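**Student:** The following comprises the amino acid sequence and a computationally predicted model.
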Amino acid sequence: MTTFADLGVDQDIVDSLAARGIVDAFPIQEQTIPLGLPGQDIIGQAKTGTGKTFGFGIPVVQRLGLDPEPGVKALIVVPTRELAVQVYEDIDMLTTNRPTSVVAIYGGKAYEGQIEQLKAGAQIVVGTPGRLIDLAGQRLLDLSHATEVVLDEADKMLDLGFLPDIEKIFQKLPSVRHTQLFSATMPGPIIALARRFMSNPIHIRATDPDEGLTQANIRHLVYRAHAMDKDEVIARILQAEGRGKTVIFTRTKRAAQRLVDELGDRGFNAAAVHGDMSQESRERSMAAFKAGKRDVLIATDVAARGIDVDDVTHVINHTIPDDDKAYLHRAGRTGRAGKTGIAVTFVDWEDLHKWALINRALEFGQPEPVETYSSSPHLFADLDIPAGTKGRIASAPKAPKSESRDRPAPQSASEAAAEGTEPGGTRRRRRRSRGGERVGSTFEGEKRTPVEVAAPAAGGESADSGDGVGVGTHDGAGKEHHDGHPAPRRRRRRRAPRPEGGSAA
């Protein structure tokens, strides 16, 4: 294996990587770093999860020097907020032993903090197109000195319709610059974009000769499942032997929220990431998932490119993705950094045509998914699910038993009265009397006037607690209120005088 030191990387960056346990370079890094360091424009193509971020990040950090001047000198454009956070964290880690400052610019967050970091002299900006154009239009982001430019996940920008925004950003950049473009796939419009804005780029494709179109370390399982049975199937898969962190992809935001509620009710520790959540909530969910506080993350495709967690063992497609590119990016959340993973895809009856296209494009050789239910023996065998596993690991807490439930219920009302309980075993509540008064004595004897009622003493007992007759009650005959004081006089509404000459028409 080739180490980063062998590739000519500065020692302080090598030390930052070694502190994270990263010593050997992946193929895409091994091929792009030696070309990127001297300033060669690069088109880097490799499967997701193979280390493209360090492939362009190390040359960017090293080319800025040990102590760059304040101001934006490098720009890294990414399509989604989650990916912006992930790339920011990786680049920030590379600059641990340098004074170089990195800032993440993306929507859903307050402007003030990002503007303050820019004014403080951040040299590397990682951002999404919309917020970058917004700040540049307000003249709060100066890109005229950004000589290092990277487009990451360019094909996703094409899918999201960001290419016009990318052209606007390039118009604000200096004409002489070092440009790198990285992506897992290279459709025609992306190649055309590269030809317009890059200078004699070298196209590097990092693939192994024994690999197909998908990563060899990911096992792909495809099932034809019924929509009403999917939740039960997923809950059983989540109890498979050796299951670690799991990402479940849904087609819609509503389906994602419904599934996280359902799995939470079944006892699983799940979090969600989708477009209806605030940016702070999305970041909290991602942080909890990365830290291991939640081991199931349910997401829409908005997060398909921003989940960079090495120990994801399973990816489950609750609904089939729209095409083979989306499938590759979803499945690429597992099997990262050379580890193995499992990708499970559910195909609804009405989506069989989509699977036919994906199967043909990725050469799976499985045109007909296996019909599968939560009780199917092959489901347990394929995923190492223990026999007898059910789709619930927790149930609603039971109410604690009380003493009255242990006592046998009286047989008659007379027995219940003798024991102080209602017929059927419910204990009857007694009204506490004050000052030895008899039950019902409130409505006996003479009527008491408000003058005869004393105010309560400091201890909460009445001053005339000798008999306590009529204190704070209303017997229906006097004018006293519930607190023993006279009731307020009712105010009469004064009618307005009728106009002369009869009523108004």
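**Tutor:** Nice, I can see it.
**Student:** going forward, measure contacts between C-alpha atoms and count neighbours the same way
**Tutor:** Noted.
**Student:** where along the stretch 301-450 of the chain do the helices fall?
**Tutor:** Along the stretch 301-450 of the chain, counting by DSSP state H, counting those that start in this stretch, helices occupy 324-331, 352-362, 377-383, 403-406, 413-419.
**Student:** quick one: R392 and G267 touch, right?
**Tutor:** Yes - R392 lies in contact with G267 (CA atoms under 8 Å); the separation is 6.5 Å.
**Student:** ok, residues contacting the strand or helix carrying P164?
**Tutor:** In the assignment (DSSP states H and E), P164 maps to helix 163-171. Identification of contacts with helix 163-171 by CA atoms under 8 Å, 6 or more residues apart in numbering yields 129-130, 132-133, 157, 197.
**Student:** Tell me the one among those nearest to P423.
**Tutor:** Closest to P423 out of the contacts of helix 163-171 is G130 (70.9 Å), distances taken as CA to CA.
**Student:** burial measure for E422, as a count.
**Tutor:** 19 (other CA atoms under 10 Å).
**Student:** give the contact list for it.
**Tutor:** 413, 416, 428.
**Student:** in stretch 175-182, what's buried?
**Tutor:** Neighbour-count burial for stretch 175-182 flags 177-182 (criterion: 16 or more other CA atoms under 10 Å).
**Student:** end to end, how far does stretch 318-338 reach?
**Tutor:** 25 Å (CA to CA, to the nearest Å).
**Student:** Check which residues of that stretch are buried.
**Tutor:** Those would be 318-321, 324-336, 338, for stretch 318-338 by 16+ other CA under 10 Å.
**Student:** take a look at this one as well, against the first:
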Amino acid sequence: MTFSELNIDADMVQALASHGITEPFPIQQQTIPLALSGQDIIGQAKTGTGKTFGFGLPLIQRLGETPAPGVQALVVAPTRELAIQVAEDLELATSGRPTTVASIYGGKSYDGQIEQIKAGAQIIVGTPGRLLDLAGQHILDLSHVREMVLDEADRMLDLGFLPDVEKLFSLTSATRHTMLFSATMPAPIVALARRFMTRPIHIRASEPDEGLTQANINHVVYRAHALDKDEVIARILQAEGRGKTVIFTRTKRAAAKLVEELSDRGFNAAAVHGDLSQEQRERAMTSFRAGKRDVLIATDVAARGIDVIDVTHVINHTIPEDEKAYLHRVGRTGRAGRQGTAVTFVDWDDLHKWALINRALDFGQPEPTETYSSSPHLYSDLNIPTDAKGRLKPTPPMKQERQASEPGSSSRRGGSADSRNRRRTRGASDSAPQTSAPDAAAPAEKAAAGTHDGQGHQHHDGNSAPRRRRRRRPSGGAPAAQ
């Protein structure tokens, strides 16, 4: 089946095809025809199953080819990263028409977002807090919203956003067309749907082929030593066929430390965690999606925005808390039927956690294999060249940029040869050669070394060898004789 057969407009079909998107996923095949007709929909689907285009294409088409300025469609997302990803997908689909998409979320300046709203953006994608903030200031008018989407509703519930979502619903017209998507359907989400939706149809769809999901991801579990993990990761990153890779850490500090370590080893790594500004996180995600950085280190909090289909490897630097977190992490790879590899490190203290995950997911691997960076099975398991080392030879781009932006950085790191010789000369015998210039503490030496040019520089007359300079310590505080 094609998007044209689903009655999607030709300009959007062409825009998707230009990015290699030609065949709709199951959730899209089921959602698009109903959404085009104006039917309220509850879609039960996980991240990465294609639901963004499932609701996005009908939403754009229902607004018309030349929609009037002003907010007519609202997509509510639980996190900034997801809002950015959804907005980018909708911008791709609208590239052939004058429809404007604006992303509205906290952690970024109001000015640019307000300008987009005042310029007449028709589609708003945002997080609940900032949307309510701008609505409360009467900058964002939601009364004319005809299309509303609630994405990852269960995540909204987890983050405590449900009261904010209810307020947003109350600011829109009761006759709007509504679509709600959620991976799970807890009771509060069901109650929300009953309250704000009109006779919704429940569509349940998982990944493109749920039976294939486990088969197309190679799950590898190692019991690793904390001090050897960086070495092991460096070798995994040299595996044959390795593409974009996501590494999950438990803490922000661990993520920051690992990105610095891998960058120093020569890998193009970026990080996404809570200690970074929103601009830094956006820049990291953009460079990762574009392939400028092929290693992304993230904490679980930031993982919701990692919706990139060509991730080949996921590495759990530390074991996830439970089986749900494990599935969410490794679900970053093996998307759209592609092959993926998931490597999990289990510390000695976390063996009990792995036992629970193993039992819940029926992996049949209760004892992780003890593994070091020198273990032969590491290379054979993950198709790593046997001559791979823990460091790449070329200087990483990040380090080159850092060095280029720090004039005189070499002198700060180790100092020049002259400065090192100066330090070694102190305390040495008078007969030792002195290659460094005398310091300001010995004015007598400066006078004896040559003549003065009147411009703050000393020079020799060139007729005789310079006299050996000796340090003189003034006695009794009196200055040395000139």
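**Tutor:** Thanks, I have it. If you're wondering where the values come from, they're calculated on a predicted model, not measured in any experiment.
**Student:** Would you mind finding the most buried of the helices of the stretch 301-450 of structure 1?
**Tutor:** helix 324-331 (a mean of 21; mean count of other CA atoms under 10 Å).
**Student:** Nearest residue to the middle of structure 1?
**Tutor:** What sits nearest the mean C-alpha location of structure 1, by CA atoms, centre = their mean, is V273, with 2.9 Å.
**Student:** on that earlier part again, average distance between the helix or strand following the helix holding P164 of structure 1 and structure 2?
**Tutor:** Sequence order places strand 178-183 as the next helix or strand after helix 163-171 of structure 1, per DSSP H and E. When structure 2 is superposed, strand 178-183 of structure 1 averages 1.6 Å from its matched positions, counting by mean CA distance after the TM-score superposition for structure 1.
**Student:** How far off centre is strand 178-183 of structure 1?
**Tutor:** Relative to its chain's centre, strand 178-183 of structure 1 lies at 29 Å (CA atoms, centre = their mean, to the nearest Å).
**Student:** Does that strand pack against any helices or strands, and if so which?
**Tutor:** strand 42-46, strand 148-152, helix 154-159 (3 or more CA pairs under 8 Å, 6 or more residues apart in numbering; DSSP states H and E).
**Student:** Not counting its own residues, what contacts the following helix or strand past that strand?
**Tutor:** Scanning forward in sequence from strand 178-183 of structure 1 by DSSP H and E, the next helix or strand is helix 188-197. Applying CA under 8 Å, 6+ apart, the set of residues contacting helix 188-197 of structure 1 from outside is 43, 154-155, 158, 170, 181, 201.
**Student:** where along the stretch 251-400 of structure 2 do the strands fall?
**Tutor:** 269-272, 295-298, 311-316, 340-346, 369-371 (DSSP state E, counting those that start in this stretch).
**Student:** need the contact list for L362 of structure 1.
**Tutor:** 213-214, 324.
**Student:** Filter the residues you listed down to the ones also in contact in structure 2.
**Tutor:** For the contacts of L362 of structure 1, the contacts that persist in structure 2 are D324, with contact defined as both residues aligned by TM-score structural alignment, their matches' CA atoms under 8 Å.
**Student:** Among the contacts of L362 of structure 1, which one sits closest to Q138 of structure 1?
**Tutor:** D324 (39.2 Å).
**Student:** How about the closest one: what's its closest non-neighbour residue?
**Tutor:** Excluding its sequence neighbours, the residue lying closest to D324 of structure 1 (CA to CA, 6 or more residues apart in numbering) is I358, at 4.9 Å.
**Student:** List the contacts of V273 of structure 1.
**Tutor:** 256, 282, 285-286, 297-300, 303.
**Student:** could you dump the contacts of E422 of structure 1 to JSON lines with distance to D15 of structure 1?
**Tutor:** As requested, the contacts of E422 of structure 1 are exported to JSON lines (distance: CA to CA, whole Å):
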{"residue": "A413", "distance to D15 of structure 1": "84"}
{"residue": "A416", "distance to D15 of structure 1": "81"}
{"residue": "R428", "distance to D15 of structure 1": "75"}
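**Student:** out of the residues you listed, who's nearest K119 of structure 1?
**Tutor:** Nearest to K119 of structure 1 out of these is R428 (CA to CA; 72.5 Å).
**Student:** And for the closest one, the neighbour number?
**Tutor:** Count around R428 of structure 1 with other CA under 10 Å applied: 13.
**Student:** Please report the distance of it from D406 of structure 1.
**Tutor:** R428 of structure 1 is 16 Å from D406 of structure 1, by CA to CA.
**Student:** can you check F197 of structure 1 too?
**Tutor:** Separation of F197 of structure 1 from D406 of structure 1 (CA to CA): 82 Å.
**Student:** corresponding residue for V222 of structure 1 in structure 2?
**Tutor:** Here V222 of structure 1 is matched to V221 in structure 2, going by TM-score structural alignment.
**Student:** Check which helix or strand its match maps to.
**Tutor:** With DSSP H and E as criterion, V221 of structure 2 is part of strand 217-224.
**Student:** helices or strands up against the following helix or strand past that strand?
**Tutor:** Using DSSP H and E, the helix or strand that follows strand 217-224 of structure 2 towards the C-terminus is helix 229-236. Secondary-structure packing of helix 229-236 of structure 2 (3+ CA pairs under 8 Å, 6+ apart): helix 252-264.
**Student:** Give the other helices and strands that the helix it packs on contacts.
**Tutor:** helix 229-236, strand 269-272, strand 295-298, helix 397-404.
**Student:** starting at the chain centroid, how far to the helix or strand hosting I124 of structure 2?
**Tutor:** I124 of structure 2 is part of strand 123-126 when elements are defined by DSSP H and E. Relative to its chain's centre, strand 123-126 of structure 2 lies at 21 Å (CA atoms, centre = their mean).
**Student:** Quick check: buried residues in the very next helix or strand once past that strand?
**Tutor:** Next along the chain after strand 123-126 of structure 2, taking DSSP H and E as the criterion, comes helix 128-136. Residues 128-132, 134 are the ones in helix 128-136 of structure 2 that count as buried (16+ other CA under 10 Å).
**Student:** With stretch 53-73 of structure 1 instead?
**Tutor:** If you call a residue buried by 16+ other CA under 10 Å, then stretch 53-73 of structure 1 has these buried ones: 53-64, 68, 71-73.
**Student:** what does that stretch contact?
**Tutor:** 9-10, 13, 28-30, 32-33, 36-37, 74, 87, 90-91, 94-95, 98-100, 118, 120-125, 142-143, 145-148, 150, 180.
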